[in-house]
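Chemist: A structural model of the following input is requested.
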Amino acid sequence: MKKMYAVMALAALALTGCSGGAQTNSAPPETAKATATPSPTPTIMTKAEAGKFYLATICPSNILSDKAGKAVQAEPFNLKAAKSATAALRDGYRKAIETLSNEKVLWPDPVKADVAALAESMYGDLSGAENAANQTTDAGFFAAWNDWTTAPAQPNAQKIRLKLGLSSDTDASCKIK
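Modeler: Have a look, this model is predicted:
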């Protein structure tokens, strides 16, 4: 019973302390201090992560390249379809270049320079696709398509594939039919 009176007395004291009576010497309420959460330290991709990321970056433009080639070789030739496929390829090259060149993507050291070289070499393909996509006549399109000299991306791409343990068969690894 004495314990119950003690609990009730403590409860009464707690209630009177919270009753809102004027208190002159109260400390200002503490404000919550915002603490900055440190951003995670970027880490270099593992070989396996880099391989998956590489294929996810390159395969879309490889597939678009295959589609553009088929559109150009279609019988009868359809300028509108060829221009559309080539414009999509141009956009695919641009996206691949941007992704490969993204400074936030940390490639493993063995492929870092090769990835940069591949991205650099793809600018020629970007320009060639842009030129072909902008043509207004069949003759102009074929001239731009045939004058389009592909930069030496293939050796860089194969170096990356080899160093990351990926298949050198671009059709199979990108599921091009």
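Chemist: Going by C-alpha atoms from here, please, whenever you check contacts or count neighbours.
Modeler: Fine.
Chemist: Name the next helix or strand following whichever helix in the chain runs longest along the chain.
Modeler: Secondary structure of the chain read by DSSP state H shows that its longest helix is helix 47-73. Proceeding N to C from helix 47-73, the next assigned helix or strand is helix 79-101, under DSSP states H and E.
Chemist: I have a second one here; can you model it like the first so I can compare?
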Amino acid sequence: MNRIVTAAAFSLVLAASLTGCSSSGHSETAHARSVASSSPTPTPTAASIADAGKYFLATLCPVNKASATLNDALTAQNLAAIQSSAKALLAPAQNTARRLDDGAFEWPSVVDQKDVTSLRNYYLSALGPINQLATAPNLDEANAVVFPSDTDSGPASQRIRLRLNLSANTSEGC
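Modeler: Prediction:
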């Protein structure tokens, strides 16, 4: 993101400096606009491992915290708490999927995009069951809700954490 802003600012300064040096008015200004608008779009640069770690934690910590609250409600078998914690989990789960799918963020080469995609797909597929819990009319129906398997996404998340030098503990760093 910083590179795009920097390039845009550079183009603006370039156009302003060319216009300021102009002695003939419009033709120079039009040329400056042409030069500024034809500048190549900067290529995004992969995030550093440290920045990717911060992004990963900012992406996963809210959903992990909300998931823990839902798990507590399910363990307590409290329907009102299950419904409210599931409703509170919907937005963080959707936001996690959205951030993992964000093409503007480029993961460092140590992170396999297949792992990111696996994790994103898990959160997308979990939205339905979360919504079922939020609207469950009774404990029997709440207990019958089945979440998607995390046999792929669980290890994918741990591989990402390992490669970003983050703790395997999903609540650490949050």
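Chemist: how big's the offset between the longest helix of structure 1 and structure 2?
Modeler: The superposed helix 47-73 of structure 1 is, by mean CA distance after the TM-score superposition for structure 1, a mean 0.9 Å from where its aligned residues fall in structure 2.
Chemist: gap between Asp171 of structure 1 and Ser61 of structure 1?
Modeler: Taking CA to CA, to the nearest Å as the measure, Asp171 of structure 1 falls 12 Å from Ser61 of structure 1.
Chemist: With neighbour numbers in mind, choose between those two.
Modeler: Between Asp171 of structure 1 and Ser61, Ser61 has the larger neighbour count (other CA atoms under 10 Å), namely 21 against 14.
Chemist: Quick check: chain neighbours aside, which residue is closest to that one?
Modeler: Distances taken as CA to CA, 6 or more residues apart in numbering place Gly92 nearest to Ser61 of structure 1, at 4.9 Å, with adjacent residues excluded.
Chemist: from memory that neighbour sits against Leu64, does it?
Modeler: Yes - look at Gly92 of structure 1 against Leu64 with CA atoms under 8 Å: they come within range, at 7.0 Å.
Chemist: list the contacts for the residue positioned nearest the centre of structure 1?
Modeler: When CA atoms, centre = their mean is applied to structure 1, the residue found nearest the centroid is Thr99 (5.2 Å). Residues counted as contacts of Thr99 of structure 1 (CA atoms under 8 Å, 6 or more residues apart in numbering) are Thr57.
Chemist: And stretch 154-163 of structure 2, what's buried?
Modeler: Of the residues in stretch 154-163 of structure 2, Ala156, Ser157, Gln158, Arg159, Ile160, Arg161, Arg163 count as buried by neighbour count, 16 or more other CA atoms under 10 Å.
Chemist: ignore the last one, stretch 137-148 of structure 2
Modeler: In terms of neighbour count (16+ other CA under 10 Å), stretch 137-148 of structure 2 has its buried residues at Ala142, Pro148.
Chemist: Tell me the secondary structure at Pro38 of structure 1.
Modeler: Put simply, Pro38 of structure 1 is coil when judged by DSSP: H, G, I helix; E, B strand; the rest coil.
Chemist: Now for the closest residue to Gly25 of structure 2 other than its chain neighbours, how many residues are close by?
Modeler: Distances taken as CA to CA, 6+ apart place Thr19 nearest to Gly25 of structure 2, at 7.7 Å, with adjacent residues excluded. Applying the criterion other CA under 10 Å, we find 20 residues in the vicinity of Thr19 of structure 2.
Chemist: where's Thr19 of structure 2 relative to Thr29 of structure 2, distance?
Modeler: Distance of Thr19 of structure 2 to Thr29 of structure 2, computed by CA to CA: 5 Å.
Chemist: Also Pro137 of structure 2?
Modeler: Counting by CA to CA, the gap from Pro137 of structure 2 to Thr29 of structure 2 is 67 Å.
Chemist: Please apply the same query to Asn169 of structure 2.
Modeler: 58 Å.
Chemist: got it, and Gln132 of structure 2?
Modeler: Distance, Gln132 of structure 2 to Thr29 of structure 2, using CA to CA: 60 Å.
Chemist: Likewise for Ile49 of structure 2?
Modeler: Distance from Ile49 of structure 2 to Thr29 of structure 2, by CA to CA: 43 Å.
Chemist: Also Gly128 of structure 2?
Modeler: Gly128 of structure 2 is 55 Å from Thr29 of structure 2, where distance means CA to CA.
Chemist: Same check on Leu124 of structure 2?
Modeler: 49 Å.
Chemist: Ok, Ala36 of structure 2 next?
Modeler: 10 Å.
Chemist: Give the residues shared as contacts by those two.
Modeler: Between them, Ala36 of structure 2 and Thr29 share these contacting residues under CA under 8 Å, 6+ apart: Ala15.
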